[in-house]
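[1] Give me a model of this one.
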Amino acid sequence: MIRWIIVVFLALVLISWFTPALQKLGFGKLPGDFRFKLFGREMFIPLTSTILLSMLAAVIAKYL
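    The predicted structure follows:
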C-alpha cells in the first residue's frame, strides 16, 4: 500500500510541474473542464483534459 501512496504522490508532483506547460497547449480550457468559485476560492475540475491525457498514456503504454 505504501508503494501506491508514493506513486500517487509522485504523479501529483509531476502534474503540478507540467500544468503550466499543458495550459499553454490548451489543456484545462477544453469543453468539459470546469472552473468555479466556491467560498471565495477558485476550484478547477479538468474532466475532459484528464480523459484525453489518460487516452494518450494508454496509447503510449500499449505501443511501448
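[2] all contacts plus neighbour counts: C-alpha atoms, from now on.
    Will do.
[3] Wasn't residue 43 part of a helix?
    No - applying DSSP: H, G, I helix; E, B strand; the rest coil, one finds residue 43 to be strand, outside a helix.
[4] any idea how far residue 3 is from the residue nearest the centre of the chain?
    Against the mean C-alpha coordinate of the chain, by CA atoms, centre = their mean, the closest residue is residue 50 at 5.0 Å. Remark: distance between residue 50 and residue 3 (CA to CA, to the nearest Å) = 23 Å.
[5] what's in contact with stretch 19-37?
    42-49 (CA atoms under 8 Å, 6 or more residues apart in numbering).
[6] one more, for comparison:
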Amino acid sequence: MQAAAKYIILSGIVILAIGLLLYFIGDKLNWLGRLHGDVEYESENGRVRIYFPIITMLLLSLLLTFVINILRKWF
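    Below you'll find the model as predicted:
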C-alpha cells in the first residue's frame, strides 16, 4: 500500500510541476501543436475543420518515455 501511495504522491508532484510550468511560460509555447508534420484540413466553406497533431504527439511521447525511464531508474 505504501508503494502505491509513493506513486500517487509522485504523480501529483509531476502534474503540479507541469501545471506551474504551463502557467508561467505557456505563452512562449505557442509553437507546440503547430509543427510541420501536424496535419490540418479545413473545408472550403469553413464548416469542417480536422486537425491531427501527429508530430507533436510523437515528440511528447518520446519526452514522456524518457522522463518515465529516468524516474524508474531512480525509484
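[7] Would you mind reporting the TM-score between them?
    For this chain pair, the superposition-based TM-score is 0.57 by TM-score structural alignment, normalised by the length of structure 1; 44 aligned residues with a CA RMSD of 2.2 Å.
[8] residue in structure 2 matching the residue nearest to the centre of structure 1?
    When structure 2 is aligned by TM-score structural alignment, residue 50 of structure 1 is paired with residue 57.
[9] Can you tell me the element residue 4 of structure 2 falls in?
    Here residue 4 of structure 2, judged by DSSP states H and E, is contained in helix 2-25.
[10] who are the neighbours of that helix, in terms of helices and strands?
    Packing partners of helix 2-25 of structure 2 (3 or more CA pairs under 8 Å, 6 or more residues apart in numbering; DSSP states H and E): none among the helices and strands.
[11] Can you name the element that comes right after that helix?
    Going down the chain from helix 2-25 of structure 2, the next helix or strand is strand 39-42, by DSSP H and E.
[12] How many residues are close by the equivalent of residue 34 of structure 1 over in structure 2?
    Counting by TM-score structural alignment, residue 34 of structure 1 lines up with residue 39 in structure 2. For residue 39 of structure 2, the neighbour count with other CA atoms under 10 Å is 14.
[13] How about residue 22 of structure 1?
    When counting by other CA under 10 Å, one arrives at 14 neighbours for residue 22 of structure 1.
[14] Same check on the one 3 residues further on?
    Taking other CA under 10 Å as the neighbour definition, residue 25 of structure 1 ends up with a count of 10.
[15] what about it, distance to residue 15 of structure 1?
    Distance of residue 25 of structure 1 to residue 15 of structure 1, given as CA to CA: 14 Å.
[16] likewise residue 7 of structure 1?
    Taking CA to CA, one finds residue 7 of structure 1 at 12 Å from residue 15 of structure 1.
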